[in-house]
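Student: Have a look at this prediction, sequence included:
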Amino acid sequence: MRTGSEPATARSPLRLRFWLSVWGLLWAAAGTAVFALAERPGWAIASAVLCLIASADLMIVVHRLHQGPHWQPGRDVPPYQPDRGDNRSPRS
């Protein structure tokens, strides 16, 4: 159900993003090491750039998680305003 207030009330699954960032960081770091040992500097640089991107995303996610429930509501907070059942537009 769309209420029209989605951009203001949207939520991101931060814990999922956290674990995906950790997974990507591990793979990128491993790729950097493997390609550096295999003397493939282009691929090693590409993997290192991915490692930097994953670590930046991880820092942002950890920062947002530390901001608390104001930024990431719990399961008891609905992601949108409840339906009033009268089919009125939310902008009226």
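Tutor: Noted; the coordinates are in hand.
Student: hey, let's count contacts and neighbours off CA atoms from now on
Tutor: Noted.
Student: packing partners for the strand or helix carrying residue 43?
Tutor: Residue 43 belongs to helix 41-66 when elements are defined using DSSP states H and E. Packing contacts for helix 41-66, counted by 3 or more C-alpha pairs under 8 Å, 6 or more residues apart in numbering; DSSP states H and E, involve helix 14-37.
Student: Comparison target below:
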Amino acid sequence: MRSGNEPVNARSALRLRFWLGLWGLVWAVFGTAVFALLGSPGWAAACGVLVLVVLVDLTLVVRHIHQGAHWQPDRTVPPYEPGRGDGTGGR
């Protein structure tokens, strides 16, 4: 449901997602190195795949951060009517 004040109060979690992804990347790289040194190729490969997934996610997050804010309706656009769950939009 839209209350009408989202452009004023909306917050993005992209920066939090970036820092958590970076933290996960550090641990995944660490895990890959440790498992490779211990001679566990399966676990090292699993951590290596996780490194790739986190890198893709971080790339998308940075891309979205660099895109900046998207269009938000101004104060002249009324809030949406709350829906009833049947797709009619409250009509």
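Tutor: Happy to help now that I have it. All figures in this text were calculated on a predicted structure; none of them were measured in a lab.
Student: one step back: which stretch of the second structure lines up against the helix holding residue 43 of the first structure?
Tutor: Helix 41-66 of the first structure lines up with residues 41-66 of the second structure when matched by TM-score structural alignment.
Student: ok, average deviation of that stretch from the first structure?
Tutor: Compared with the first structure after fitting, stretch 41-66 of the second structure deviates on average by 0.3 Å (mean C-alpha distance after the TM-score superposition for the first structure).
Student: Which positions in that stretch come out as buried?
Tutor: The neighbour-count check on stretch 41-66 of the second structure (16 or more other C-alpha atoms under 10 Å) flags 43-44, 47-48, 50-51, 54-55, 57-58, 61 as buried.
Student: if I read this right, residue 65 of the first structure contacts residue 12, doesn't it?
Tutor: No - the pair residue 65 of the first structure and residue 12 does not pass the contact test of C-alpha atoms under 8 Å, sitting 10.6 Å apart.
Student: ok, the residue lying closest to residue 58 of the first structure once chain neighbours are set aside - contacts?
Tutor: Computed as C-alpha to C-alpha, 6 or more residues apart in numbering, the closest residue to residue 58 of the first structure that is not its neighbour in sequence is residue 21, at 5.6 Å. By C-alpha atoms under 8 Å, 6 or more residues apart in numbering, residue 21 of the first structure lies in contact with 54-55, 57-58.
Student: okay, those in CSV with distance to residue 90 of the first structure next?
Tutor: Formatted as CSV, the contacts of residue 21 of the first structure follow (distance: C-alpha to C-alpha, whole Å):
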residue, distance to residue 90 of the first structure
54, 38
55, 39
57, 34
58, 36
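Student: Against residue 60 of the second structure, how distant is residue 15 of the second structure?
Tutor: Noted for residue 15 of the second structure: a distance of 12 Å to residue 60 of the second structure, by C-alpha to C-alpha, to the nearest Å.
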